[in-house]
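**Student:** Sequence and predicted structure below; questions after.
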Amino acid sequence: MGQITVIGLGSSSIEQMPLGVYRELTKNEQVVFTRTLDHPVIKELMEEGTEFHSFDHIYENEDQFEAVYDGICQELINQARSRDILYTVPGHPMVAERTVQLLLGVKEDDVHVEIKGGQSFLDALFTSVGVDPIEGFQLLDGTNLNRKSIQYEQHLFIAQVYDQLVASEVKLTLLEDLPHDHPIKIIEAAGSEGEKVKTVPLHELDHDFTFSNLVTLYVPPAEVEVLHHQFSVLRNVIAALRGPGGCPWDQKQTHESLRKYLIEEAYEVIDAIEEQDDDHLAEELGDVLLQVMLHSQIAEDEGYFTVDDVIRSITDKMIKRHPHVFGDVSVESSEEVKQNWEAIKQQGRAEKSSVLEGLNESLPRLTYAHEMQKKASKVGFDWPESTGVFSKLAEELKEFEEAASNGNNQEVEEELGDVLFTIVNISRHLKVDPEVALHRSSQKFLKRFQFIEKRLQERDLNIEEQSLDQLEQYWNESKREV
């Protein structure tokens, strides 16, 4: 069985190399495989007689880094099947070395991988920028920088920034969250005699600097004010409002006292959508999110659940109910998606004694009627076409008119309810939300009535002194203007 012994070359000069590693590389008269010749120690060791075989040719032939690393790994395994080999990498084998991770993941009976020492470039980096890692730090790959994984409250080091193109991509990613003038340190050959440290504002990161394999970026922790768009900051703000020394109003709120605000904020979102005002919509969605955060914080304070449980619940639900996205189920249409959703929704639930069980009693009555009709429709209790519902509406209107002429208030109320219930049925058949439709009409009436008031004020007229015909003229004018 062949063995691959992986050795770290340290961060820069041969003086930093551990004595044991140096002896390992110079005692044997054999070819040493190395990921790249672009490292200061390689030249010094070659002058002392060590022969290196590099994989730089793979870098030149492949466009994607993963393909490069796969190619190196496969060639090393092929070589090790017939003999023991040494493989060197910059720094320490277990720090920012994708090829080593690939080798460790290989399941080959005839190849064994052993990791030996080497000095990591991290110690030199901490010294260069004067950072104690116990404060918390991240080391990320500049060639594969994922914005969602960055913790800006910590010291951030970004390695593999070997050319200007990578530096530009890193800059664009960081600008998503940081101000353009956030200071960035560019560190080259950390810990060596040729070490260079240059501080630039973020927007100039890819300007006037020659990048290489020895370059690492340092991003100091960001001020909290810069991170107000991040969820963790919002969570801390809500906790502070509810905590000791917080806001008296927020501290006394309960799930029950906040109920009306959630409904109000939901309608404000609808208004913003109707206005087609993106900035307003973002603001109103924030107000809805505030309600979620307050309810979650109240529950956390009382020891019931946290916002983590809220997020976990909806994440699990979305994955479970979308097997056509996260599983192996195939669908042909949105209707199939809805059918699957309902079928999955019923799994594990106790059998109901009535189809109409489980309706939310706190819903506005138009929505409540809409949901009730939907449930009845699923078992076939429905008009096959909307024309039948329109005929039913004509019938209900006639009954309502007769009740109104009789002057029996209880009967009028009942018949009016039947008219409204039928109108909700029509809206369902036409795929219109009755609550939204009524809200839009109410807002339209509000704007037009206020238009009339404004016109009368401009003419120094009292609305109560105007005839219905005069008001009708203003109303028609408002329909043209609003």
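**Tutor:** Perfect, thanks for sending it.
**Student:** Could you use CA atoms for every contact and neighbour count after this?
**Tutor:** Fine.
**Student:** gap between the residue nearest to Phe421 when sequence neighbours are not counted and Ser441?
**Tutor:** Distance criterion Cα to Cα, 6 or more residues apart in numbering; nearest residue to Phe421, sequence neighbours excluded, is Ala369 at 6.7 Å. Per Cα to Cα, to the nearest Å, Ala369 is found 19 Å from Ser441.
**Student:** Gln3 is in what secondary structure piece?
**Tutor:** Gln3 is located in strand 2-8, with elements delineated by DSSP states H and E.
**Student:** same deal with Trp341?
**Tutor:** Per DSSP H and E: helix 334-346 holds Trp341.
**Student:** Please apply the same query to Lys198.
**Tutor:** Residue-wise, Lys198 maps onto strand 196-201 under DSSP H and E.
**Student:** next, the one to line up against it:
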Amino acid sequence: MTILLLDPRWPTMIPMEARGHILAPISFADDVPVSVRWNFDDHVDGEDPAGVGTLVTFAAPPAADGRRVIRAASLDDPIDVARRIMAVARSRGEWEAGQTHESLLVYLDEEVAEFADAVRGGASDDDMKKELGDLLLQVLFHAEIASRRGAFDLDEVAQSFVDKMRSRAPYFFDGSTGPVHLDRQNKAWAAGKRAERL
């Protein structure tokens, strides 16, 4: 049996490595949307001589037991892995479940100070990377808390960054290339900031 492990964020993106290995009969895990099932016949490469076929799923099997597992590469995206770890931590960890935006502020302050100290102290790139990872933990934690109450999630935090850059640094989105002079950057940033206030 082949197990085709898709990313639930992009269920229609089938890994190229699956080509030639998607054999009928095809079975689907319960959480695979109907829209994926309807269009899946176009991707079947033939019949499995053993009659076992392919399982299409979002959930990794506990053990492959000799079965071929083809994973969507996006499942290994470090940002999404970090997000999933934080969701599990918030659900299963007693300490994590008890935290609030307010209770985490002391840790946020601490991590910002540690990163600043690392930069000022001439820390190695590896040390700065670890300190930034600690700051990312704080962003993930606050986004997960907000997501649980239906306020916003990590994607919306990222989108707020993109929106700010579109507003304040439009030259990064207009197809132009080459350096952008500081004077132009300052004027665009100020103009974007004014427009956001309207």
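**Tutor:** Yes, it's here. This structure is a prediction, so every number in the text was calculated from the model and none was measured.
**Student:** For the two chains, what TM-score is obtained?
**Tutor:** Put the two chains on top of each other and the TM-score (TM-score structural alignment, normalised by the length of structure 2) is 0.62; 147 aligned residues with a Cα RMSD of 3.3 Å.
**Student:** rewinding a little: looking at Ala369 and Ser441 of structure 1, which one has more neighbours?
**Tutor:** Set Ala369 of structure 1 next to Ser441 and count neighbours by other Cα atoms under 10 Å: Ala369 wins out with 19 against 11.
**Student:** rewinding a little: in structure 2, point out the residues matching the strand holding Lys198 of structure 1.
**Tutor:** Using TM-score structural alignment, strand 196-201 of structure 1 lines up with nothing in structure 2.
**Student:** Give the residue farthest from the middle of structure 1.
**Tutor:** Asn406 (60.5 Å; Cα atoms, centre = their mean).
**Student:** Structure 2: which residue goes with that one?
**Tutor:** With TM-score structural alignment as the criterion, Asn406 of structure 1 matches nothing.
**Student:** any idea how far Leu397 of structure 1 is from Asn406 of structure 1?
**Tutor:** Distance from Asn406 of structure 1 to Leu397 of structure 1, by Cα to Cα: 14 Å.
**Student:** can you check Gly246 of structure 1 too?
**Tutor:** Distance of Gly246 of structure 1 to Leu397 of structure 1, computed by Cα to Cα: 56 Å.
**Student:** quick one on the thing from earlier: list the helices and strands the strand holding Lys198 of structure 1 packs on?
**Tutor:** Here strand 196-201 of structure 1 touches strand 183-188, going by 3 or more Cα pairs under 8 Å, 6 or more residues apart in numbering; DSSP states H and E.
**Student:** now the strand it packs on, how far from the chain's geometric center?
**Tutor:** Relative to the centre of its chain, strand 183-188 of structure 1 is centred 28 Å away, using Cα atoms, centre = their mean, to the nearest Å.
**Student:** other SSEs contacting that strand?
**Tutor:** Using 3+ Cα pairs under 8 Å, 6+ apart as the test, strand 183-188 of structure 1 ends up in contact with strand 196-201, strand 215-219.
**Student:** What's the match for the residue nearest to Phe421 of structure 1 in structure 2?
**Tutor:** Taking TM-score structural alignment, Ala369 of structure 1 has no aligned residue in structure 2.
**Student:** Pretty sure Ala369 of structure 1 sits against Thr422.
**Tutor:** No - the pair Ala369 of structure 1 and Thr422 does not pass the contact test of Cα atoms under 8 Å, sitting 9.5 Å apart.
**Student:** Distance check, the residue nearest the centre of structure 2 against Val56 of structure 2.
**Tutor:** By Cα atoms, centre = their mean, structure 2 has its centre lying nearest to Asp80, at 2.9 Å. Separation of Asp80 of structure 2 from Val56 of structure 2 (Cα to Cα) stands at 21 Å.
**Student:** Also Ala158 of structure 2?
**Tutor:** 30 Å.
**Student:** higher neighbour count, the two?
**Tutor:** The neighbour comparison of Ala158 of structure 2 against Val56 (other Cα under 10 Å) goes to Val56, with 22 against 11.
**Student:** does the alignment partner in structure 1 of the more buried one count as helix, strand or coil?
**Tutor:** Counting by TM-score structural alignment, Val56 of structure 2 lines up with Ile134 in structure 1. Under DSSP: H, G, I helix; E, B strand; the rest coil, Ile134 of structure 1 falls in the helix class.
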